[in-house]
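Visitor: Curious how this folds, go ahead:
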Amino acid sequence: MSRRFEAYIVIAQQEWELNLGSNARNMAVEFSKTKPVLYVNPAIDIKSIFKQIGTDHGRKRLKLALGFGKNTIKISETLWVHTPKTISYSINWLTNVFIYDFLNRRNGKGFFRSLKNAINELNWKTENCIVLNDSQMFTGLFTKKYLQPLLSFYYIRDNLIEHPYFKFHGRRIEPLTIELADAVFANSAYLADYGRNHNQLSLDIGQGCETDMYEANASYKEPADLGAISYPRIGYVGFLTGERLDICLLEQIAKAKKDWQIVLIGPEEMMFQQSGLHSLTNVHFLGSKKPDQLPSYIQHLDVCINPQLVNELTVGNYPRKIDEYLAMGKPTVATDTPAMKMFIPHVELAVGVEAYVGAIENALQPQRVEKKNSAINCAKIHTWETCIKNIFKIQNQLLDEQLYPAIILSQKY
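Guide: A predicted model of the protein is given here:
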């Protein structure tokens, strides 16, 4: 067995085209600096076809799934994106395990058949490719069976089995998928510990952030919609979802401190749209912004917050926005969770409205230069380059084991 390999395959949860700032996308770009990379979009399922058929994007996805169009496109000299030529059964509602497993296997066959064709078109060999599976637990169960790559890694960035979509079947299938992986990587110690319950080689590789676009000492023009809001501005930047954020806490803070302006920047899902926050005069929804606009919004906030719910879904979550806040040198308050401990003393941690109000009041005090610079430096060390280097260490050890099978390297475990 040669330790040389040809390419990386990144099996993603999110479509490349949506550009939602996914970890898999960032890691694929970083991998592509050393080897060719094929980023694989999730397969479209029957339910999604009916939901999206009225949109241009949905019609495009359906055509590609049926084989009309170019399923593999070149993004750069070393990066390609593949949209599978297959339609998956929508099966997560099934409670019959036998029927579910049969159809899930069919879904896996279709997905990996399309992927193998793409690999062949690129003149690669599957046995010379390394797979990074971005928590695609159901499809990923069949990675070795239907693809047979050189190595297969499983990546955990969320406790997804606590999400309603994944919960029922995920609790029994994800452990099997983790067990079959050659190594498991996570973006927090909490999630790495979870992975280690099912695979001894489970490691926290840290979290990356595109901190280069966040320059605390630059002068960004104040956005017009933010400029219309008075001070002090207490802001959150990111997806507004009631599954992860504490709507009740935000309402309590806004009511307790009516002179504070609560600024929420990002797309809303239904729970936020229907919440009482919209009736409060000191709560402002500014909507979605492009990634390159975010530094200007963050710079013109007084305090940044992450009012996260504490539940099984979020307890091990590493919020990327914390690095974005700190990279801009902003005083930051966040919910106290195990994953947030690593940011002490750069972030004020709190639980409950009284603690949050007190922490925000502290954060509104004049900021010491040395504390600001220390926070910026903390964020700047959380890079994708570091994450990938941590993967490389384990990858090379595993390749060495394949090259020299008589050498027992168990001491690293």
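Visitor: Please count neighbours and contacts with C-alpha atoms only from this point.
Guide: Fine.
Visitor: which one is Leu250 nearest to, not counting chain neighbours?
Guide: Among residues not flanking Leu250 along the chain, Pro307 sits closest, at 7.3 Å (Cα to Cα, 6 or more residues apart in numbering).
Visitor: Please give the structure of this sequence too, so both can be compared:
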Amino acid sequence: MQKFDSIICVGQTTWEGDFQKAVVQLMRELSVRHRVLYVDYQHTAKDLLMGVLGRQKGVPVKTMVGLTDALVTKEGKDGSEVYVWQPPVMLPINFLPATAHDRFLPINAGRLVRQLRRVMKQLGFMKSLIINGMHPVLGMAMLGKLDEAATIYYCFDEITISPWMREHGGRYEPDYMRRVDAVITTSDALREAKAVVQPRTFCVKNGVDFPLFSQTYELAKTAKSTTVRPIVGYLGTADDRVDVQTVEHCVRTMPDVDFQFIGEIKEPAITQRLGAYPNVIFTPPHQPSLLPPLLARLSATMIPFVCNAHTKTIYPLKINEYLAGGLPVVSTPFSNLSDFDGVVPLAATPEAFAATLRNALNDTAPDRVQARIDMARANSWAHRAEEFEVIFSSL
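Guide: Next comes the predicted model:
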């Protein structure tokens, strides 16, 4: 059993953003008991150009050109801090065919490793635990080059279905999983799939920033008194996982209820088919800290995902974010949601979904509200971080 004082997480997502990210939440929690260095999203030269031209949001142009520090500290939990480092500009190679991609990959990885080692020396990070956040391509190229004590592959989606990662990520993931010390997934379905390749595969499900989202309940006492019509809400990115047919049926057959999407819309059919209805509201993404007041106006929430091979592997972040505020949740049976039996009703057809939503609007008994809040509290990121620690402490 090893004790890891320092953790380096190579992320596949930016630290900042308009939505909660599993890997970021975990690193914030782990920073309470460990020194944590988060390697931020590896922006390419193309990203830099688009950022300079104002065509791409979220690109840290000043940092990438050396006008601001690449290494900063961010707030963790309970007074802790996380080091967040913006890596050097990468070559855009993901679009290349396999042979060309693999020829240029060592250039990107070598540049990143050289500068990361300097940061590690500056911070005194030695024999660290490396957590790779869903980037097996870069992980393979970096393996064994950071004087690491152990490496964990943190897999929170099915990479072979992801449009951006499936071509090269699908090639690299099996070999990478065989060579790391452990794999941690966010759903039972993912664990079962990855365990075929790496026997040391574990499941730590997504959690919730309970202190933040539990604010919804208190805010709702005031917000709902000013709400004229009931509102059913959907929080987060709305993409091809959303069953538009089911939502449209609910919108059409429940004209006395408003349906609000809070977040980015990535599936055109959602706006094309639902935008014509007067009881559909589209609200742009908000910083996480601004979400509780929006959620407080909701009467019920929904997770109307299609049922397919992709969604089968999902344990949705939003389910516990809804529950932390005491809000009723209705979901399709897209994945194994047995953890929520008795608290989150499932509906498999458009007609059943609408009927279950109608019931949810009246599911306001104090004991039911408290059951939802208690379930979310048990699924907090603080508890998930403890589960994570049990696994890597055994390596």
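Visitor: What's the local residue count around the counterpart of the residue nearest to Leu250 of structure 1 in structure 2?
Guide: In structure 2, Pro307 of structure 1 lines up with Pro304, judged by TM-score structural alignment. Using other Cα atoms under 10 Å, Pro304 of structure 2 has 24 neighbouring residues.
Visitor: how much space is there between Pro304 of structure 2 and Phe261 of structure 2?
Guide: 12 Å (Cα to Cα, to the nearest Å).
Visitor: just Leu235 of structure 2 next, same as before
Guide: Computed as Cα to Cα, the Leu235 of structure 2 to Phe261 of structure 2 distance reads 6 Å.
Visitor: more neighbours, these two?
Guide: Ranked by neighbour count (other Cα under 10 Å), Leu235 of structure 2 and Phe261 place Leu235 first, with 24 against 20.
Visitor: Quick one: map Ile93 of structure 2 onto structure 1.
Guide: Under the alignment defined by TM-score structural alignment, Ile93 of structure 2 is paired with Ile91 of structure 1.
Visitor: For that match, which non-adjacent residue is closest in space?
Guide: If you skip the residues right next to it in sequence, Ile91 of structure 1 has Tyr100 as its closest partner in space, 6.4 Å away by Cα to Cα, 6+ apart.
Visitor: For the helix or strand containing Asp175 of structure 2, enumerate the helices and strands it packs against.
Guide: Asp175 of structure 2 is part of helix 166-179 when elements are defined by DSSP states H and E. Identification of packing neighbours for helix 166-179 of structure 2 by 3 or more Cα pairs under 8 Å, 6 or more residues apart in numbering; DSSP states H and E yields helix 136-142.
Visitor: what's the mean deviation for the helix it packs on versus structure 1?
Guide: Compared with structure 1 after fitting, helix 136-142 of structure 2 deviates on average by 1.7 Å (mean Cα distance after the TM-score superposition for structure 1).
Visitor: Show me what counts as buried in that helix.
Guide: Residues of helix 136-142 of structure 2 classed as buried by neighbour count (16 or more other Cα atoms under 10 Å): Pro136, Val137, Leu138, Gly139, Met140, Ala141.
Visitor: One more: stretch 279-290 of structure 1?
Guide: Buried-residue list, stretch 279-290 of structure 1, by 16+ other Cα under 10 Å: Asn282, Val283, His284, Phe285, Ser288.
Visitor: hmm, back to that, report whether the expected contact of the match of Pro307 of structure 1 with Thr246 is present.
Guide: Yes. Between Pro304 of structure 2 and Thr246 there is a contact under Cα atoms under 8 Å: 7.1 Å.
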